[in-house]
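> after the sequence you'll find the predicted model.
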Amino acid sequence: MKVSSDGTSDCIDAELFMRYTGDLSSRPDVVVISYIIYAILFLLGLLCNGLLIGSMVIRKRKSVANIFLINLAIADILLCFTTLAITPLVSHKKVWLLGAFICKIISPCQSICVLVTSYSLCFIALDRYRSIVTPMKEPYSIFQAQIFMIFMWFGSIIISIPSFVTSGLKVISSDAATLCGEFCGELYWPSPQIQTGYGVFLVFIQFIIPSAVMGFCYWHILQKVREDWIVNKGSMLTQAQQAQTAIRKKRVMYVLIMMVFVFLGSWAPLTLCNMARDFGVQMAERYFITLCANIIAMTSIITNPMLYFWLSKRHRRALKDDMFWLTNVRRNQQNIGILDQFEPSSLLYKKSCDPLTLSSYNHNNRRGTLADPTCSAREDQLEDVKAACFLLVPIMPFCKEKRLSNAGMRRGSNNSNNHAPTTRNMYGNNLNVKNGRAGWK
């Protein structure tokens, strides 16, 4: 086959030609099934990653791991638009229908998103390795995580420049006939050797290095979990507690193994297809095999948020709390005129009246978790906290945004002569200790 820069008047429709040659990707049933699969992946990818980002943003959980998770979710959403929305059309029609500009940017955009996804997973693994295997080392700071994220995007853009330069449209013809339409791809390489070298470089950068880093980190984390499990067998825990601990640690080990194998299983088929293309290997069903490999790779858009975020009971419970709050906000907006003065307890973070207690608590607890001290109205303390919280709907406390003064939080202020010993609870409020019982002061 030869590539010409100008087309001829007589041409053959590429789709009909491929169907005539028996190409599986042109069969009507394969086309319909592929469109359905891509549509499901597109919707689920947007839903899973969108909810992940929304949960992080609403709860303002600013941590190193969450920065990498948001980065991963953004890259996955971009993959939804740059790959899932275009690949089935190209696989079906064969020719390019979206114009020269989209053809020029689509391949480098896909490469950038894949690189960012791979190295976000790498930094998540490194962060976990540093926290679990080497806890004595200073953890990554939020500033360092942001710097890593910036370098990740800029490095991916620089690596993808050759793909941008060589991408374009061409008319493809053979000795017998010319195929109608233009084909998009990296068709303007100076030489086949340069194309092959760049392909090998991308395989090394996109697949081999991330696989090695993730395998190293999760293997050592797995060994650490197993060592702790062996030590705990001689502990003073009851038999039921030991069984429950063993179940939890087995679950952790399974998840760690899944993280590595899901990454390898998702991207290995497409990596092999790209290598075959770069080395000029002829395949009988190139379009169909590449289509299947691309579908397998794009399942990572769903498995990434599921493995790294939604498997956590805490995150699922937090999402349920947020959705319940939003539902009741819409339900009560017309009846409650002062709703704007309040927000859900899940959105209030450490609004203690005592800044000293607040700073000491913040030092030992991560911001944005379900254990954060908020204006939660417990049943046994409802009368004591009603000055700060009230219930708009059952079991859903809404708390005032403005801080109450220490004087306003005190009860029994007229009993100034009572010098009973006091202590502070986790919310920073003074407790009056009488006869071995702590009450609100």
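Perfect, I can see it now.
> hey, let's count contacts and neighbours off CA atoms from now on
Noted.
> Leu391 against Leu382, yeah?
No: at 9.9 Å, Leu391 does not count as touching Leu382 under the criterion of Cα atoms under 8 Å.
> helix or strand next in line after the strand ranked longest in the chain, which one?
Longest strand of the chain, by residue count under DSSP state E: strand 167-173. For strand 167-173, the following helix or strand on the C-terminal side (DSSP states H and E) is strand 183-186.
> run through who's touching that following strand.
94-96, 103, 107, 163, 166-172 (Cα atoms under 8 Å, 6 or more residues apart in numbering).
> how far away from the center of its chain is that strand?
How far strand 183-186 lies from its chain's middle: 30 Å, per Cα atoms, centre = their mean, to the nearest Å.
> list the contacts of Phe309.
52, 315 are the contacts of Phe309 under Cα under 8 Å, 6+ apart.
> Three-state assignment for it, please.
Secondary structure, DSSP: H, G, I helix; E, B strand; the rest coil: Phe309 is helix.
> in which helix or strand does the residue nearest the centre of the chain reside?
Central residue of the chain (Cα atoms, centre = their mean): Ala73, 3.6 Å from the mean position. Assessed by DSSP H and E, Ala73 sits inside helix 64-79.
> what's in contact with the helix or strand just after that helix?
Going down the chain from helix 64-79, the next helix or strand is helix 87-93, by DSSP H and E. Here helix 87-93 makes contact (Cα under 8 Å, 6+ apart) with 14-15, 25-26, 31, 34-35, 38, 96, 287-288, 291.
> of the contacts of strand 183-186 - the most surrounded one?
Counting neighbours by other Cα atoms under 10 Å, Ser163 comes out on top of those with 24 neighbours.
> quick one: contacts for that one?
Contacts of Ser163 (Cα under 8 Å, 6+ apart): 107-108, 186.
> so how far is Ile106 from it?
Here Ser163 is placed at a distance of 9 Å from Ile106 (Cα to Cα, to the nearest Å).
> joint contacts of these two?
Contact criterion Cα under 8 Å, 6+ apart; residues shared by Ser163 and Ile106: none found.
> please name the nearest non-neighbouring residue to the residue nearest to the centre of the chain.
Of all residues not flanking Ala73 in the chain, Asn49 sits nearest, at 5.1 Å (Cα to Cα, 6 or more residues apart in numbering).
> mind checking how far the host helix or strand of that neighbour is from the chain centre?
In this structure, Asn49 sits in helix 28-59 according to DSSP H and E. The chain centre lies 13 Å from the centre of helix 28-59; the measure is Cα atoms, centre = their mean.
> another structure for you, compare them:
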Amino acid sequence: MAVTNTFAVYELGDNDNSENYTDYVYDNKPMVCDDDGIGLRVFHAVFQPVLYSLIFLLGVAGNGLMITILLRRWRRLRITEIYLLHLALSDLMLLLTFPFDIVENAAGWLFGEFLCRLMGLVQTLNLYCGSFLLACIGFDRYLAIVHAIPSMQSRRPRTVHLTCFSLWLLCLGLSIPNAAFLSVGGNNTHTPILFCSYHLHLIHAHNWVLTKRVLDHVCFFLPLAVMSYCYTAVAVTLCNSQKSNAKQRAIRLALLVTLVFFFCWLPYNITLLITTLGDLEVIKYENCTSYDLVQPVLDVTKSIGLSHCCLNPFLYAFVGVRFRNELIQLLCQMGCSWVCLPFTRAQGHSRPSISDGGLTSSNILI
């Protein structure tokens, strides 16, 4: 017999480690489903902290190096590099929230009400902004390659900075409600552990959770659509032009950029959509086992999605010859000659990159 959900589930936090309890009616008898089983506790206590720590270390190193390289020639940044700088700042700010999540998974929220709201705002702000910046990079490549001649006059650094500033303001406006509904509280169990959760203002917090899920989907599928269209047009343009190894690498990079974004965040968005449909009783859970499976899958897929912020430097910057050469120089200046020696030997085989809109550069998409 099917199990009927008697009321909507309240999502208790971005960290997704709070316990969710849902009343069901089974053969006219109320039954409580607890989704915090042994597997979920092990994931939160062991696997998730280890994964978040690896993402944090790799992401801070990669985005930190990327920001350092770009700031060294601040006044000579190309158009795409301005977007890359903002993207790296966004990813770095997102990564700085990871230590709070790691501690919360291990011991609960220990940082007070203010940091609870601030971390929720910062995490949502940078998730949204990072996605839109990826779309902007794809659109900029579309303008530079598909419409090279007429677009050069409109693609000015001042316009790009204003675009990025507008994106930050838009995403900030979408993220501010997190500060209004997040608060520190218990998880409805006998344990005294506290969590940073969406349980302030009760039903209004629940409505915001549902709204936020819609925004999460929009901020994934809209940039994905823009990237898919722009990079497809770029690939077609390059295929129709004179073929070269540089252009073939550019096409592969465009495909890789889109697929990585797609595969990192699509599982989370699908699971989140299923969770929302279950909360709204559009779909019915047959038993508690079906319901208990949703939360672990949501946690795992979100961790996979968050790993994307440590991949961006390698996808957008370090694959370019110019960035690689500057990275080698920076590492040598930092005394890491043993790291950059193999790359220095191979540096003579690399081809230099040229202007932002050229079609013969090995750095064509960067």
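Nice, I can see it. Model, not experiment: these values are computed from the prediction.
> if I look at the aligned partner of Ile82 of structure 2 in structure 1, how far off is Ile147 of structure 1?
Counting by TM-score structural alignment, Ile82 of structure 2 lines up with Ile67 in structure 1. To Ile147 of structure 1, Ile67 of structure 1 is 11 Å away according to Cα to Cα.
> of these two, which one has the most company?
The neighbour count for Ile67 of structure 1 versus Ile147, taken as other Cα under 10 Å, is higher for Ile67 (20 against 11).
> for Gly335 of structure 2, which three-state class applies?
Under the three-state scheme (three-state DSSP), Gly335 of structure 2 adopts coil.
> what's the neighbour count on it?
10.
> residues touching the match of Ile82 of structure 2, list them.
By Cα under 8 Å, 6+ apart, Ile67 of structure 1 lies in contact with 142, 145-146.
> burial count for Leu121 of structure 2?
Counted with other Cα under 10 Å, residues neighbouring Leu121 of structure 2 total 22.
> that one and Ala179 touch, don't they?
Yes: Leu121 of structure 2 lies in contact with Ala179 (Cα under 8 Å); the separation is 6.0 Å.
> Trp265 of structure 2 falls within a helix, correct?
Yes: Trp265 of structure 2 sits within a helix when classified using three-state DSSP.
> any idea what it aligns with in structure 1?
Under the alignment (TM-score structural alignment), Trp265 of structure 2 maps onto Trp267 of structure 1.
> my guess is its match contacts Ile296. True?
Yes: with contact defined as Cα under 8 Å, Trp267 of structure 1 and Ile296 form a contacting pair (7.5 Å).
> more crowded one of the two?
When Trp267 of structure 1 and Ile296 are compared for neighbours, Trp267 comes out ahead with 21 against 16, by other Cα under 10 Å.
> what distance do you get for the more buried one to Cys122 of structure 1?
Noted for Trp267 of structure 1: a distance of 15 Å to Cys122 of structure 1, by Cα to Cα.
> and for Trp153 of structure 1?
Trp153 of structure 1 sits 14 Å away from Cys122 of structure 1, going by Cα to Cα.
> between these two, which one's more packed in?
Applying other Cα under 10 Å to Trp153 of structure 1 and Cys122 shows that Cys122 carries more neighbours, namely 21 against 18.
> which residue in structure 2 lines up with the more buried one?
In structure 2, the residue paired with Cys122 of structure 1 is Ala135, using TM-score structural alignment.
> again, but for Met136 of structure 1
Checking TM-score structural alignment: Met136 of structure 1 goes with Ile149.
> got it, and Cys113 of structure 1?
Using TM-score structural alignment, Cys113 of structure 1 pairs with Asn126 in structure 2.
> host element of that match?
Assigning secondary structure by DSSP H and E places Asn126 of structure 2 in helix 112-145.
> and the helix holding Asn49 of structure 1, what's buried?
Buried residues in helix 28-59 of structure 1, counted by 16 or more other Cα atoms under 10 Å: 31, 34-35, 38-39, 41-42, 44-46, 48-53, 55-56, 59.
> what is the neighbour count of Leu40 of structure 2?
22.
> quick one: map it onto structure 1.
Leu40 of structure 2 maps onto Ser25 in structure 1, by TM-score structural alignment.
> who touches its match in this structure?
Counting by Cα under 8 Å, 6+ apart, Ser25 of structure 1 touches 31, 91-92, 287-288, 291.
> next, give me the two most distant ones among those residues.
Spatially, the most separated pair among the contacts of Ser25 of structure 1 is Val31 and Tyr287, at 11.8 Å (Cα to Cα).
> still on that earlier bit, just give the nearest non-adjacent residue to the match of Trp265 of structure 2, would you?
In space, and not counting its chain neighbours, Trp267 of structure 1 is closest to Ala297: 5.1 Å by Cα to Cα, 6+ apart.
> chain center to stretch 274-286 of structure 1: distance?
That offset, for stretch 274-286 of structure 1, works out to 32 Å (Cα atoms, centre = their mean).
> let me redo that: stretch 246-256 of structure 2
On Cα atoms, centre = their mean, the centre of stretch 246-256 of structure 2 falls 22 Å from the chain's centre.
> then stretch 149-167 of structure 2?
24 Å.
> that older thread, so how far is Val32 of structure 1 from the match of Leu40 of structure 2?
Distance from Ser25 of structure 1 to Val32 of structure 1, by Cα to Cα: 10 Å.
> mind checking how far Gly197 of structure 1 is from Met259 of structure 1?
29 Å.
> more crowded one of the two?
Neighbour tally, Gly197 of structure 1 and Met259, criterion other Cα under 10 Å: the higher count belongs to Met259, 20 against 13.
> does the more buried one lie in a helix or a strand, and which?
Met259 of structure 1 belongs to helix 239-278, assigned by DSSP H and E.
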